[in-house]
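Visitor: Sequence first, predicted coordinates after that:
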Amino acid sequence: MRDYQLYLIDLDGTIYRGNETIASGVRFVKRLVDQKKDYLFLTNNTTRTPEMVVAKLKTHGITTDIAHVYTPSMATAEYLLHHCQNHDSKISVYIIGQVGLWKEILERPEFIYDEQNPDYVIVGMDTDLTYQKVRVATRAIRAGAVFIGTNADLNLPLGDELIPGNGSQCAMIAAASGQNPMYIGKPEAIIVDMALKRVGTKKEDALIVGDNYNTDIKAGFNSGVDQLLTLTGVTTKEEIKNLKQPTLIVENLDEYQL
């Protein structure tokens, strides 16, 4: 087995399920720390700030810091700063989302909020989505703004329910504007590439760990990073028996030998 130096770890379904702790996931992180292996929590959740993620993890028995958290909000900001053509002026953005996205973008001095003529429309999960927000986004995209979706999750687990996710929000705006978004979060390679760049690790030295074949595992396929599927969340072996297989599959993370 390859000696991985960096573990990119999903949260919901891997470390916890809502308010329920997945003990094997917590033990896995503690083993990484004990063996001085580097890790980064790679989540698709844009509603929380890194500080909020750290606080959430503490309730599940993991003590960490914001240097070990990477979100699509962070990847979106860093991607735009790296790829924006005109660095001599502010990057104007219209944002749909919650505190994790707003704070990450607008606390950076390079960005300015603009509802009238933004360079980019950035859409993240927004449980207070309104018709007016969609209208402003649609108008801006039709006028030439680049449409960015932080992640494409159509649904999110909430207890025993699957609720609409950001991909569903983006689908509505795409239908209204006639433009499909460029997505940043898993399963896109962008968030993985930006995370590896942040910590200075090569692809061959990293392993993506998660429970969702369509986000975590496909992110590994798309970025060329090995994958570890844990069957503690949404994906079952039966569902993927005829699909491309992950590098590794375990019932739970206690089975994985470092």
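Guide: The structure has been received and is ready for your questions.

Visitor: C-alpha from now on. contacts and neighbour counts both.
Guide: Fine.

Visitor: doesn't residue 157 make contact with residue 163?
Guide: Yes. Contact criterion C-alpha atoms under 8 Å: residue 163 and residue 157 qualify, at 6.3 Å.

Visitor: Those two: who's more crowded?
Guide: residue 157 (16 against 13; other C-alpha atoms under 10 Å).

Visitor: Next up, the contacts around the more buried one.
Guide: 18, 163 (C-alpha atoms under 8 Å, 6 or more residues apart in numbering).

Visitor: do the same with residue 92
Guide: Residue 92 sits next to 111-114, 117-120 when contact means C-alpha under 8 Å, 6+ apart.

Visitor: same check, this time on residue 96
Guide: Taking C-alpha under 8 Å, 6+ apart as the test, what residue 96 contacts is 121-126, 129, 133.

Visitor: Apart from its chain neighbours, what residue comes closest to residue 112?
Guide: Leaving out its chain neighbours, the residue that sits closest to residue 112 by C-alpha to C-alpha, 6 or more residues apart in numbering is residue 92, at 4.8 Å.

Visitor: for residue 225, that is, sorry about that
Guide: Spatially, and ignoring its direct neighbours in sequence, residue 225 is nearest to residue 203 (5.4 Å; C-alpha to C-alpha, 6+ apart).

Visitor: And the helices in the protein?
Guide: 23-34, 50-58, 72-83, 99-106, 131-142, 166-177, 189-199, 218-223 (DSSP state H).

Visitor: Could you name the helices and strands sitting against the fifth one?
Guide: The contact analysis (3 or more C-alpha pairs under 8 Å, 6 or more residues apart in numbering; DSSP states H and E) places helix 131-142 against strand 120-123, helix 166-177.

Visitor: okay, pairing it with this:
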Amino acid sequence: MDNIEGLLIDLDGTLYHGRHMIPGANLLIAGLREAGIPFLFVTNNSSRTPESVAAHLRGMGIEAKGEEVCTSSLAAARYISGESPGATVAILGEEGLHQACAEAGLTIVTESPQYVVQGIDRSFTYDSLARAARWIMDGAVSVLTNPDLMLPSDDGVMPGAGTIGAAIEAASGVAPIVIGKPHSHLMTYATSLLGIEPKNAIVVGDNMRTDIAAGAGAGCRTVLVLTGLTTEDNLEHYKSVTGITPDYICADLTELGTLLGLY
């Protein structure tokens, strides 16, 4: 674990399950602070603002600040502003995406956008689909915050941003630029926020298909924690499916803290 300059830490399945903290999550974050190791909470969630995500963590007893949260909405907005500063964008999404685009200096419009940026949108309608498809067919660049097809909720799983994106792609015939995990844009953006090279960052997550794949794709080192989706029973299956082997595997967050020399 030489030359560690920062950690990019997944949330759901890694630090918590829904509204319940995974044992040791609070101690891990406290240990990183005490050791002076920089980190970011990195999430595909495009609906929440960074401060809302931080408040959710604090509500479970995990110390967190808004500036320590990196969302797919932030990365999508920064991607667009990097390509076309001040570009006009039509947004299919929620508060987190609207705030991120505004703060990135993009011009939010409802007609003739240069970009269509889409995340989870629980007010999505047939009219939304028709307008987005027309804009993209007329030349607007399609940007998808994250490709998650389904999301957990209190009522079971529900369609995610990727499901809406699939409908827009089918209607327009144009594949979007995908920002969130398992694609590398989100991780690359997160390392830029920390001011470090990807090779000196460690991605921590529970999902081989998203967290670990994104970290490996961005050139980061990876730590898989068996606290969520990936378990000892399905680990070999996911290695086979993804073609990726994590650099380190920890049974739980206590083992991760020990690996990092925090305890």
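Guide: It's in. Note that this is a predicted model, so its numbers are computed, not measured.

Visitor: still on that earlier bit, most tightly packed of the helices and strands packed on helix 131-142 of the first structure?
Guide: Neighbour counts (mean count of other C-alpha atoms under 10 Å) averaged over each of these peak at strand 120-123, with a mean of 26.

Visitor: In the second structure, which residue range corresponds to that strand?
Guide: Mapped onto the second structure using TM-score structural alignment, strand 120-123 of the first structure covers residues 115-118.

Visitor: what's the answer for stretch 171-180 of the first structure, then?
Guide: Under TM-score structural alignment, stretch 171-180 of the first structure corresponds to residues 166-175 of the second structure.

Visitor: what does that stretch rub up against?
Guide: Here stretch 166-175 of the second structure makes contact (C-alpha under 8 Å, 6+ apart) with 129-130, 132-134, 136-137, 142, 176.

Visitor: in the first structure, which residue is closest to the centre?
Guide: residue 44 (2.4 Å; C-alpha atoms, centre = their mean).

Visitor: ok, back up a step: take the contacts of residue 92 of the first structure and keep only those in strands.
Guide: 111-113, 120 (DSSP state E).

Visitor: As JSON lines, these with distance to residue 246 of the first structure would be great.
Guide: Below are these laid out as JSON lines (distance: C-alpha to C-alpha, whole Å):
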{"residue": "111", "distance to residue 246 of the first structure": "38"}
{"residue": "112", "distance to residue 246 of the first structure": "41"}
{"residue": "113", "distance to residue 246 of the first structure": "41"}
{"residue": "120", "distance to residue 246 of the first structure": "35"}
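
Visitor: Compare these and tell me which is most surrounded.
Guide: Greatest neighbour count in those, by other C-alpha under 10 Å, goes to residue 120: 22 neighbours.

Visitor: Pretty sure that residue sits against residue 84.
Guide: No. Contact criterion C-alpha under 8 Å: residue 120 of the first structure and residue 84 do not qualify, at 10.2 Å.

Visitor: Please identify every residue contacting each of these two.
Guide: Shared contacts of residue 120 of the first structure and residue 84, defined by C-alpha under 8 Å, 6+ apart, are absent.

Visitor: picking up where we left off before, which pair in the contacts of stretch 166-175 of the second structure spans the largest distance?
Guide: Using C-alpha to C-alpha, these reach their maximum pairwise distance at 130 and 176, which is 15.9 Å.

Visitor: related to what we said a few turns ago, what's the closest of the helices and strands packed on helix 131-142 of the first structure to residue 30 of the first structure?
Guide: Using C-alpha to C-alpha, the nearest of these to residue 30 of the first structure is helix 166-177, at 31.5 Å.

Visitor: average offset between the closest one and the second structure?
Guide: On superposition with the second structure, the mean distance recorded for helix 166-177 of the first structure (mean C-alpha distance after the TM-score superposition for the first structure) is 0.6 Å.

Visitor: circling back to that earlier point, turn the contacts of residue 96 of the first structure into TSV, columns for distance to residue 171 of the first structure.
Guide: TSV is the format used below for the contacts of residue 96 of the first structure (distance: C-alpha to C-alpha, whole Å):
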residue	distance to residue 171 of the first structure
121	14
122	13
123	11
124	12
125	12
126	14
129	13
133	14
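
Visitor: counterpart of residue 219 of the second structure in the first structure?
Guide: So, by TM-score structural alignment, residue 219 of the second structure is matched to residue 224.

Visitor: And the contacts of stretch 166-175 of the second structure, which is closest to residue 31 of the second structure?
Guide: residue 176 (39.2 Å).

Visitor: follow-up on the earlier one: include distance to residue 10 of the first structure when you put the helices of the first structure into TSV, please.
Guide: Below are the helices of the first structure laid out as TSV (distance: least, C-alpha to C-alpha, whole Å):
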stretch	distance to residue 10 of the first structure
helix 23-34	10
helix 50-58	12
helix 72-83	12
helix 99-106	17
helix 131-142	29
helix 166-177	17
helix 189-199	12
helix 218-223	11
